[in-house]
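Chemist: only geometry, no sequence info:
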C-alpha cells in the first residue's frame, strides 16, 4: 500500500524593486535584478503577469519544491499589496516567503540572510510587514552602501543606475544569493543565516 505524501507548500521568492525602464538598472532594483539572474540560472520560464495580483511571476520547481518567483509591479512602497495577495491566493505560509532586496546599510555586494527583523527603514519591507501575519519571512539583503563619498542624498543615490564596477560586484552577489536559496531549501535556516551573515 502506497503511503499518501502531502505536497510541500509553495515557496514565494520575491525580488523587490520598481517597475519601468526608468528604474531598470538602479541600485534600489537589486531585488528585481537578482531574481532575473536566478530565473535564468534555474532555467525558469519568462516572467508573465499574474491574473490575480499586480506582479510578474515565473513558476518552476527547485529542490523538489514548487517555487513562484515574484516581482511586484506596485512600486516599492506598496510591495506588500502584491506579496500579501499572492500569499493568500497560493496559500503560502509566511515562513515560505523569501524576499530579496537592497540594503544601504551593508557593504556593496555583501549578502546577509536574516529573519524576524523590523523593516530597517526599507519601505518595501515595511509594506510587506503590513500585509502578512508575522515577520518570520526570510530576508536576503544585498548591500548597496556607497563605496565612495556621495554628493547626493541617499534617496537619490539608490535611484541612480549601478556603475560598471558595482554591476560586477552584484553579479557575484546574485550567484551567491542563488547558492543561499539552494541551501535554504535543504538545510536549517539557522545554518543558512550563520553562513551568510
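Modeler: It's in. What you are looking at is a predicted structure, and each value in this text was computed from that prediction instead of being measured. Residues are numbered from 1 along each chain as shown.
Chemist: use CA for all of it now, contacts and neighbours both
Modeler: Noted.
Chemist: now do the strands in this protein.
Modeler: Taking DSSP state E as the test, the strands found in the chain are 11-15, 48-49, 55-62, 65-72, 97-103, 111-115, 138-143.
Chemist: what angle do the fifth one and strand 11-15 make?
Modeler: Right, strand 97-103. Calculated by axes from the mean of the first three to the mean of the last three CA atoms, to 10 degrees, strand 97-103 forms an angle of 20 degrees with strand 11-15.
Chemist: got the contact list for strand 97-103?
Modeler: 11-17, 27-32, 34-35, 87, 122, 137-145 (CA atoms under 8 Å, 6 or more residues apart in numbering).
Chemist: now do 7 Å
Modeler: 11-16, 28, 30-31, 137-144 (CA atoms under 7 Å, 6 or more residues apart in numbering).
Chemist: then the last one?
Modeler: For strand 138-143, the external contacting residues (CA under 7 Å, 6+ apart) are 95, 97-115.
Chemist: which members of those are classed as buried?
Modeler: 97-104, 106, 108-115 (16 or more other CA atoms under 10 Å).
Chemist: which strands and helices sit next to the helix ranked longest in the chain?
Modeler: Assignment by DSSP state H gives helix 164-186 as the longest helix of the chain. Judged by 3 or more CA pairs under 7 Å, 6 or more residues apart in numbering; DSSP states H and E, helix 164-186 is in contact with helix 30-41, helix 189-195.
Chemist: just those: most buried one?
Modeler: Across the helices and strands packed on helix 164-186, the average number of neighbours (mean count of other CA atoms under 10 Å) peaks for helix 30-41, which reaches a mean of 21.
Chemist: which elements pack onto that helix?
Modeler: strand 11-15, strand 97-103, helix 164-186.
Chemist: now the angle from it to helix 164-186?
Modeler: Using the same axes, to 10 degrees: helix 30-41 against helix 164-186 is 70 degrees.
Chemist: touching helix 30-41 from outside, list them.
Modeler: 15, 16, 17, 71, 100, 101, 102, 174, 178.
Chemist: residue 69 is in contact with the second one, correct?
Modeler: Which is residue 16. No - counting by CA atoms under 7 Å, residue 16 stays clear of residue 69, with 11.1 Å between them.
Chemist: the structure to be compared is supplied as follows:
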C-alpha cells in the first residue's frame, strides 16, 4: 500500500489558492483513477483505490497546512506503513508556475506543512513532489501570497502542472521514481 498526500487548507475560502496545489493534484489523481476522496478519517479526507497495480490511499489532510503531519502520521500508523511508503505533493514558491521538482527525501525548505510532517514522522526520508507556484512579489506578505489565487496568465501552466504532478505520482506509486524524476524534474512542460 502507498499513501499519496496532497497538502492544502480545507474550506471554500482556500480553494484554488497557491497553497492548495497539493489538493489539486490529489483531485486530478482521483478523477483519473476514479477514486472518491470523500471518507472523513484520520483528520483528513481519504480515498482508496489502485494505481498501476499498487493499492493507494489518496489523502487530503483537513488539519490546515501547518498541522498536516498529524493526519499523515495517523494514516501511516493505522495502516502500519513506513515513511518510505509516502508521497507528499505541495506548493513551492522557489519554482515557477508549471515547474515540478521530485525528490526521494530532503529538508522542509522553509515550508511549514513539510516541517510539521518531518517533525511528526521523525524523518525527512519520504518522497515528495514540489509544484511551482512562483515567487512572491517584493514587499508582499508571504502568507497573503500563498493564500492568494493564480493570475489568469498562470492558470493554464498551473493546470498542466497538476496533470503532470498526478502522472508523476502514479509513476512513483507504481515504483518508478527514477522515470518520474527524469521526465518531470525542473522542466516547464
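Modeler: Noted; the coordinates are in hand. This one's a predicted model, so the numbers in the text were calculated from it and none came from an experiment.
Chemist: quick one: map residue 80 of structure 1 onto structure 2.
Modeler: Under the alignment by TM-score structural alignment, residue 80 of structure 1 pairs with residue 69 in structure 2.
Chemist: distance check, the residue nearest to that match when sequence neighbours are not counted against residue 13 of structure 2.
Modeler: Nearest residue to residue 69 of structure 2 in three dimensions, chain neighbours excluded: residue 117, at 3.8 Å (CA to CA, 6 or more residues apart in numbering). Distance of residue 117 of structure 2 to residue 13 of structure 2, given as CA to CA, to the nearest Å: 24 Å.
Chemist: higher neighbour count, those two?
Modeler: residue 117 (23 against 10; other CA atoms under 10 Å).
Chemist: next one: the alignment partner in structure 1 of the more buried one from residue 158 of structure 1, what distance?
Modeler: Alignment note (TM-score structural alignment): residue 117 of structure 2 maps to residue 128 of structure 1. Distance of residue 128 of structure 1 to residue 158 of structure 1, computed by CA to CA: 20 Å.
Chemist: residue 71 of structure 1 now?
Modeler: From residue 71 of structure 1 across to residue 158 of structure 1, the span is 18 Å (CA to CA).
Chemist: out of those two, which sits in the busier spot?
Modeler: Each of residue 71 of structure 1 and residue 158 has its neighbours counted (other CA under 10 Å); residue 71 has more, 30 against 21.
Chemist: what's the counterpart of the more buried one in structure 2?
Modeler: In structure 2, the residue paired with residue 71 of structure 1 according to TM-score structural alignment is residue 60.
Chemist: re earlier: can you redo the strands of structure 1 as CSV with distance to residue 42 of structure 1?
Modeler: CSV is the format used below for those (distance: least, CA to CA, whole Å):
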stretch, distance to residue 42 of structure 1
strand 11-15, 13
strand 48-49, 16
strand 55-62, 8
strand 65-72, 11
strand 97-103, 16
strand 111-115, 19
strand 138-143, 17
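Chemist: out of those, flag the one nearest residue 149 of structure 1.
Modeler: Closest approach to residue 149 of structure 1 among the strands of structure 1 is made by strand 138-143 (15.9 Å; CA to CA).
Chemist: check contacts around the aligned partner of residue 82 of structure 2 in structure 1.
Modeler: When structure 1 is aligned by TM-score structural alignment, residue 82 of structure 2 is paired with residue 93. Taking CA under 7 Å, 6+ apart, we find residue 93 of structure 1 in contact with no residue.
Chemist: now with 10 Å, please.
Modeler: Residues in contact with residue 93 of structure 1 (CA atoms under 10 Å, 6 or more residues apart in numbering) are 9, 10, 11, 12, 87, 132, 133, 136, 137.
Chemist: which residue is nearest the middle of structure 2?
Modeler: residue 89 (1.7 Å; CA atoms, centre = their mean).
Chemist: quick one: contacts for residue 111 of structure 2?
Modeler: Contacts of residue 111 of structure 2 (CA under 10 Å, 6+ apart): 65, 66, 90, 91, 92, 93.
Chemist: residue in structure 1 paired with the fifth one?
Modeler: Aligned against structure 1 by TM-score structural alignment, residue 92 of structure 2 finds its counterpart in residue 103.
Chemist: what's the closest non-adjacent residue to its match?
Modeler: Nearest in space to residue 103 of structure 1, with sequence neighbours left out and distances taken as CA to CA, 6+ apart, is residue 143 at 4.8 Å.
Chemist: if I line the two up, what does that neighbour land on in structure 2?
Modeler: When structure 2 is aligned by TM-score structural alignment, the residue opposite residue 143 of structure 1 is residue 132.
Chemist: rewinding a little: want to throw the helices and strands packed on helix 164-186 of structure 1 into JSON lines with distance to residue 182 of structure 1?
Modeler: Listed next are those as JSON lines, based on distance: least, CA to CA, whole Å:
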{"stretch": "helix 30-41", "distance to residue 182 of structure 1": "11"}
{"stretch": "helix 189-195", "distance to residue 182 of structure 1": "10"}
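Chemist: list the contacts of residue 15 of structure 2.
Modeler: Shown in contact with residue 15 of structure 2 (CA under 10 Å, 6+ apart): 8, 9, 21, 23, 24, 147, 148, 149.
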